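Q: kindly return the folded structure for what I paste below:
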Amino acid sequence: MTVILEHMKGAIFDLDGVIVDTAKYHFLAWRSLAGELGFPFTEADNERLKGVSRMRSLDILLETGGLSFGEAEKLAMAEKKNRLYVEYISQLDESELLPGVSAYLTWLRTRGVAIALGSASKNAGFILDKLNIAGLFDTVVDGNKVLRAKPDPEVFLTACRELGLGPQDCVVFEDAEAGVAAGKAAGMYVVGIGRPELLKAADLVVSGLHEL
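A: Down below sits the predicted model:
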């Protein structure tokens, strides 16, 4: 595909929209919370939540509804949303892997490429276990390990360090604009997963890992 991909030493993957589509379950959980708060939350509204942390997502949701709450109340809401989400993803299995994921990760393994997950999700390890692919990752950097959400590069730089590699040796695989920006800010080559018109800052855009 490119010389960079042929010679990369580390591959860092986002989770939602790259490995598995759990975005639909996030949406259902956020929509349920919004309904309890008395306002509608649409799929178009949900686009703003992609690639950002749970608390920032809650702030965006509350902005959509024109509401504001104190920190304690917001923490309780975020926990409630997460409980709803975990109920949904508890049913996940390998059949929900996006096309080409297992084959591409296995191929990278055979070539000696180190593999990391770099996700805002605090449920990343649980999800990888449900999908039966946790053993393909050398390290998991998620919302439990980092403080700053994408587009801050912290998650990818942390993954890079945990792999023992420099940013120039790693390639980021991302489906969200904020994630692409984070990868570029980290000084890494970025493969966008999705639509080119939405991921203009990526170095390469493909529709999914099956293309690679």
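Q: CA only for contacts and neighbour counts going forward, please
A: OK.
Q: if we go by neighbour counts, what in stretch 91-101 is buried?
A: Neighbour-count burial for stretch 91-101 flags 92, 97-99, 101 (criterion: 16 or more other Cα atoms under 10 Å).
Q: just the helices from the chain, written as ranges.
A: Using DSSP state H, the helices of the chain run over residues 3-7, 23-37, 43-46, 54-65, 71-89, 101-110, 124-131, 154-163, 177-185.
Q: return the set of buried residues in the second one.
A: Neighbour-count burial for helix 23-37, with 16+ other Cα under 10 Å as criterion, is recorded at 23, 25-34.
Q: how far off centre is stretch 8-23?
A: Distance of stretch 8-23 from the chain centroid (Cα atoms, centre = their mean, to the nearest Å) equals 6 Å.
Q: ok, back up a step: from the buried residues of stretch 91-101, which is closest to residue 41?
A: residue 92 (24.2 Å; Cα to Cα).
Q: against residue 33, how distant is the closest one?
A: Separation of residue 92 from residue 33 (Cα to Cα, to the nearest Å): 22 Å.
Q: what of residue 183?
A: On the measure of Cα to Cα, residue 183 and residue 33 end up 31 Å apart.
Q: what separates the residue of the chain most remote from its centre from residue 194, distance-wise?
A: Farthest-out residue of the chain from its mean C-alpha position, per Cα atoms, centre = their mean: residue 38, at 28.5 Å. From residue 38 across to residue 194, the span is 33 Å (Cα to Cα).
Q: same thing with residue 125?
A: Distance from residue 125 to residue 194, counting by Cα to Cα: 24 Å.
Q: before we move on, the earlier item: got TSV for the buried residues of stretch 91-101, with distance to residue 64 too?
A: Below are these laid out as TSV (distance: Cα to Cα, whole Å):
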residue	distance to residue 64
92	29
97	31
98	30
99	33
101	34
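Q: closest one of those residues to residue 210?
A: Proximity of these to residue 210 (Cα to Cα) peaks at residue 99, which lies at 5.6 Å.
Q: hang on, the closest one packs against residue 211?
A: No. Assessed by Cα atoms under 8 Å, residue 99 is found out of contact with residue 211, at 9.1 Å.
Q: I have a second one here; can you model it like the first so I can compare?
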Amino acid sequence: MMLKAVVFDLDGVITDTAHLHFLAWRAVAQEIGIAIDETFNEELKGISRMDSLMRILRHGGKEKAFDHPQRLALASKKNALYVRSLASLTHESLLPGIPEVLAEIRAANVRTGLASVSLNASGILRALGIQQAFDFCADASRIACSKPDPEIFLTACAGLNVRPQEAIGIEDAAAGVEAINAAGMQSVGIGPGLDHAGLQLRSTRELSWKCLTDFWASRTVLIRN
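A: Prediction:
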């Protein structure tokens, strides 16, 4: 079976906006009397804005202290702070190896997709100057269920007109790897603690077209056997 598409997560794979998310969430949490640190912020990787807010409220014992309109207002405030911080992103904010692997995939005539639960995905790609590198972008506006549900990766594959079995997904979060696996794609995990990924790499520095094709070939042999 040929590899026809590679689908990337955004935060932590293409660029690292985790710290920007943390600063915005910390500011909102402080306003309502909840303290969070960067260790706790790791739990928010790969999940939607509202799911992140609910985890913060549970963390602070205030899950029932705010009604739905108030929760929406808190999430909107966080997003406004985060969007303002995106002005700091440039092409230099791409993680190591990402410009090269995107170019290599394009040169191999394999399709590239994005699967991000961020509603700001398109703006981030524009700020990074790589919006033309992707054939299709699936973001939170296109789905009902967040990761670890596979919907966003299935949506990306549908937008790329490939079957999930013909694609690799790349993630840095446990929920994202779980979503890729559930979609029926081959999974690549970037970073520690992702041993449920088909291939685990320490950083994007190890990510290359050769790495992906070698992994694909090895998985294809396993499936045949």
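Q: before we move on, the earlier item: turn the buried residues of helix 23-37 of the first structure into TSV, including distance to residue 65 of the first structure.
A: Compiled in TSV, these are given as follows (distance: Cα to Cα, whole Å):
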residue	distance to residue 65 of the first structure
23	20
25	20
26	17
27	15
28	16
29	16
30	12
31	11
32	13
33	11
34	8
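Q: what's around residue 182 of the first structure, how many residues?
A: 25 (other Cα atoms under 10 Å).
Q: residue in the second structure matching it?
A: Counting by TM-score structural alignment, residue 182 of the first structure corresponds to residue 179 in the second structure.
Q: what does the strand or helix carrying residue 217 of the second structure contact?
A: Assigned by DSSP states H and E, residue 217 of the second structure falls within helix 209-224. By Cα atoms under 8 Å, 6 or more residues apart in numbering, the residues outside helix 209-224 of the second structure that reach it are 1, 3, 101, 104-105, 186, 199.
Q: by neighbours, which of these wins?
A: That'd be residue 186 among those, by other Cα under 10 Å, with 24 neighbours.
Q: leaving out the residues flanking it, which one is nearest to residue 152 of the first structure?
A: residue 182 (5.3 Å; Cα to Cα, 6 or more residues apart in numbering).
Q: quick one, what contacts that neighbour?
A: By Cα under 8 Å, 6+ apart, residue 182 of the first structure lies in contact with 150-154, 156.
Q: got it, and residue 175 of the first structure?
A: With Cα under 8 Å, 6+ apart, residue 175 of the first structure has these contacts: 14, 16-18, 192-194, 199.
Q: biggest separation within those, which pair?
A: Of all pairs in the contacts of residue 175 of the first structure, the most separated under Cα to Cα is 16 and 199 at 15.4 Å.
Q: alignment lookup: the residue farthest from the centre of the first structure to the second structure.
A: Matched by TM-score structural alignment, residue 38 of the first structure corresponds to residue 33 in the second structure.
Q: same check on residue 171 of the first structure?
A: For residue 171 of the first structure, the residue aligned by TM-score structural alignment is residue 168.
Q: look up how far residue 3 of the second structure lies from its match.
A: 8 Å.
Q: what's the neighbour count on residue 71 of the first structure?
A: Using other Cα under 10 Å, residue 71 of the first structure has 10 neighbouring residues.
Q: need the counterpart of it in the second structure.
A: Checking TM-score structural alignment: residue 71 of the first structure goes with residue 68.
Q: quick one: that match from residue 17 of the second structure, how far?
A: Distance of residue 68 of the second structure to residue 17 of the second structure, computed by Cα to Cα: 27 Å.
Q: what do we get in the second structure for residue 158 of the first structure?
A: For residue 158 of the first structure, the aligned position in the second structure is residue 155, judged by TM-score structural alignment.
Q: okay, now its match: neighbour count?
A: Neighbours around residue 155 of the second structure, by other Cα under 10 Å: 21.
Q: now it: closest residue in space, sequence neighbours ignored.
A: Distance criterion Cα to Cα, 6+ apart; nearest residue to residue 155 of the second structure, sequence neighbours excluded, is residue 138 at 6.4 Å.
Q: residue 114 of the first structure maps to what in the second structure?
A: Per TM-score structural alignment, residue 114 of the first structure is aligned with residue 111.
Q: likewise for residue 57 of the first structure?
A: Using TM-score structural alignment as the criterion, residue 57 of the first structure maps onto residue 52 of the second structure.
Q: okay, now the nearest residue to its match once chain neighbours are set aside: neighbour count?
A: The shortest distance from residue 52 of the second structure to any non-neighbouring residue, by Cα to Cα, 6+ apart, is to residue 44 (5.5 Å). Per other Cα under 10 Å, the neighbour tally for residue 44 of the second structure reads 22.
Q: mind checking how far stretch 54-68 of the first structure is from the chain centre?
A: Offset of stretch 54-68 of the first structure from its chain centre (Cα atoms, centre = their mean): 19 Å.
Q: kindly apply the preceding question to stretch 75-89 of the first structure instead.
A: That offset, for stretch 75-89 of the first structure, works out to 17 Å (Cα atoms, centre = their mean).
Q: average distance between it and the second structure?
A: For stretch 75-89 of the first structure, the mean distance from the matching residues in the second structure following superposition reads 0.4 Å, by mean Cα distance after the TM-score superposition for the first structure.
Q: circling back to that earlier point, the residue nearest to residue 52 of the second structure contacts residue 50, correct?
A: No. Using Cα under 8 Å, residue 44 of the second structure makes no contact with residue 50, being 10.4 Å away.
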